[in-house]
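J.: for reference, the sequence and a predicted model appear below.
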Amino acid sequence: MATKLIPRIPGPRLGRKEIYLPNFTLQLIRTPNLPPTYATFIVPLNLNKLDIRDYLWNVYGVPVLSVRSYIQQQKIRQDKPGAKRPSPRRWYRPRSIKKMTIEMEQPFAWPEAPESFEEWDKDTFDAANKDREEQEKQFRPDSRKEPTKERKSIAEQAKALLEGKQKWVPNKIVEDEWEDVGEEVEVETDVDVSKVEKS
């Protein structure tokens, strides 16, 4: 008894490049300004339009109608990122980023963003990033020109005094601040201080 084969839907004509275990990653980007039938990916620089079309069809079963790609050049920075002490006037340009925008037949809806990020401990991550940025600012060549935190707080206090938001309160001298140990005694009584003659 012969079994009937399940008819398979013929897909688009694809390339013959076989990729079993890909050593690259595709990063899907949120693009609220594009229609829902478009999706944008950050891809490796050596990936071409045919590769992303084959990959999306074979892995996810998504037919791609058209692909647009462009390479975004990064800004020049001082020294390499992650350096403990950035060297001034040593310029470094990070590797360019390649982006591909594909057009699909069916629209894709992004899941809603979570309201709270407590499960991922985002508060600690943000605090660590802020602390790292403050430490990096200390080693920059122009860090001496920027005012310190103490100077900023003194300027804010002076501004509040001038605007009348705060009142000036002088330091009060407490009479019983010093201990009274007895009568006053002059220490050096035998020192002869002669007058200086004018010439």
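T.: Nice, I can see it.
J.: contacts, neighbours, all on C-alpha from now
T.: Noted.
J.: what sits against the residue lying closest to A109 once chain neighbours are set aside?
T.: The shortest distance from A109 to any residue other than its chain neighbours is 6.6 Å, reached at P36 (Cα to Cα, 6 or more residues apart in numbering). Listed by Cα atoms under 8 Å, 6 or more residues apart in numbering, the contact set of P36 reads P107, F108, A109.
J.: use this one as the comparison:
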Amino acid sequence: MQSASRLLRRSYATHARAREGRILSAPKAVRERRAARGLDKDSPRSSDDLTPAEFAYYQRALALGELMGKGKNGGEPSDKEWLDQLNQRRNRVRGIRIEKQKDGRKEVVAMGQKVYLPNIIFRMVRNSTPPGMPYNPYQATFRLPLSITKTDIRSYLLAVYGVETTYIRTGIFASPLYRARDGSMTRTKQTYKKAVVGLVVPFAPPPPMEELQDAAQRKGMQERNEKAFNIQASKIYTRRHLLRTTKKGSEKWTWRNIATTKRGQILKAIGEARWKREHALMATKTLMNENRAQGLPVDEIDFLEMKRLAEEN
């Protein structure tokens, strides 16, 4: 199953729309530099695995003779072989050395101190893709704590998940300031760091539920999400917990074990309030007509009599 999903992701990644999304999702400064160098469009000789910039570097290295003898047969490497060598150099693990023992075995010796994984959370989100633009499978977006650096991101993804990266762009999104009731400035949301990471192996997540046109697929995804995460049960529990905590501090409040958050109970309470209001209006109208017939002021109404008439009706 994993091999099939990997094959599907790879087939999508080599699609023309995926390559277009990879080019268009680059920052504006990068696109301007590529346009100035004539790399904004795919060349007729371009490769499916290399970006236009990487293909230009490969062609330049071939022209200068820098790749002579670096291929498998002692010749020049192909574009795929050159890309594999480039990714190995990008994702090399620093701080270690491979030593050859007397018996011929090779051991990895750490040159520095041991690094332990911190208790941090990498939250993966979908890439920011404008409507009508293709999704870029060679890019992943994460939300991180503010203390994480680019070196930490590269090491964490490679050591924990085996994900090889090509580039990392980070940015801090600060929550806006609001003035509290006591006059102090506060932030309502948490400030976080966003990291956009380039991937060597493409990954295309499943489409969001809102973009699914087929009702059967949308219903199936909703059932799988409900079975895996209990979304509706969590919403009901959160609502009841909020009701319990907010009502607990009110005066003369007791928990009667009534599901007041259910639709039936809410409609019943609305109907009872409407019934009482209508009968109170009818009783008031009856008493006003009686006072008018007797020549008395209409504003002099016996409220006890009005209550009795409302209950009788």
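T.: Thanks, I have the structure now. Model, not experiment: these values are computed from the prediction.
J.: quick TM-score on the pair, please.
T.: Put the two chains on top of each other and the TM-score (TM-score structural alignment, normalised by the length of structure 1) is 0.50; 131 aligned residues with a Cα RMSD of 4.0 Å.
J.: can you put the contacts of P36 of structure 1 in a markdown table and add secondary structure?
T.: Converted to a markdown table, these look like this (DSSP: H, G, I helix; E, B strand; the rest coil):
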| residue | secondary structure |
| --- | --- |
| P107 | coil |
| F108 | coil |
| A109 | coil |
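J.: between the residues you listed, which is closest to K159 of structure 1?
T.: For those, the residue nearest K159 of structure 1 by Cα to Cα is A109; the value is 50.9 Å.
J.: can you find the partner of that closest one in structure 2?
T.: In structure 2, the residue paired with A109 of structure 1 is A204, using TM-score structural alignment.
J.: can you get me a residue count around that match?
T.: If you count neighbours by other Cα atoms under 10 Å, A204 of structure 2 ends up with 20.
J.: and for P202 of structure 2?
T.: 20.
J.: the one 3 residues further on now?
T.: Number of residues near P205 of structure 2 (other Cα under 10 Å) recorded here: 13.
J.: quick one: the residue nearest to it when sequence neighbours are not counted from S147 of structure 2, how far?
T.: Leaving out its chain neighbours, the residue that sits closest to P205 of structure 2 by Cα to Cα, 6+ apart is R126, at 7.8 Å. Using Cα to Cα, to the nearest Å, we find R126 of structure 2 at a distance of 22 Å from S147 of structure 2.
J.: one more: M209 of structure 2?
T.: For M209 of structure 2 relative to S147 of structure 2 (Cα to Cα), the value is 33 Å.
J.: which residue is nearest the centroid of structure 2?
T.: V125 (3.2 Å; Cα atoms, centre = their mean).
J.: which position in structure 1 pairs with that one?
T.: That one, V125 of structure 2, aligns with I29 by TM-score structural alignment.
J.: which residues touch its match?
T.: By Cα under 8 Å, 6+ apart, the contact list for I29 of structure 1 reads A39, T40, F41, I42.
J.: from V67 of structure 1, how far off is it?
T.: From I29 of structure 1 to V67 of structure 1 the distance is 15 Å (Cα to Cα).
J.: can you check A113 of structure 1 too?
T.: 27 Å.
J.: ok, residues contacting stretch 107-119 of structure 2?
T.: Under Cα under 8 Å, 6+ apart, the answer for stretch 107-119 of structure 2 is G95, I96, R97, I98, E99, K100, Q101, Y156.
J.: what do you get for stretch 181-190 of structure 2?
T.: With Cα under 8 Å, 6+ apart, stretch 181-190 of structure 2 has contacts from A174, S175, P176, L177, Y178, R179, A180.
J.: all strands of structure 1, in order?
T.: 27-29, 38-43, 64-72, 77-78, 91-92, 97-104 (DSSP state E).
J.: quick one: closest of these to R151 of structure 1.
T.: Here strand 77-78 is closest among the strands of structure 1 (Cα to Cα), at 27.6 Å.
J.: where exactly do the helices run in the stretch 201-313 of structure 2?
T.: 215-229, 231-247, 263-294, 303-312 (DSSP state H, counting those that start in this stretch).
J.: could you give the angle of the first one to helix 231-247?
T.: I take that to be helix 215-229 of structure 2. Helix 215-229 of structure 2 runs at 60 degrees relative to helix 231-247, counting by axes from the mean of the first three to the mean of the last three Cα atoms, to 10 degrees.
J.: cool, and the third one?
T.: Between the axis of helix 263-294 of structure 2 and that of helix 231-247 there is an angle of 50 degrees, by the same axes, to 10 degrees.
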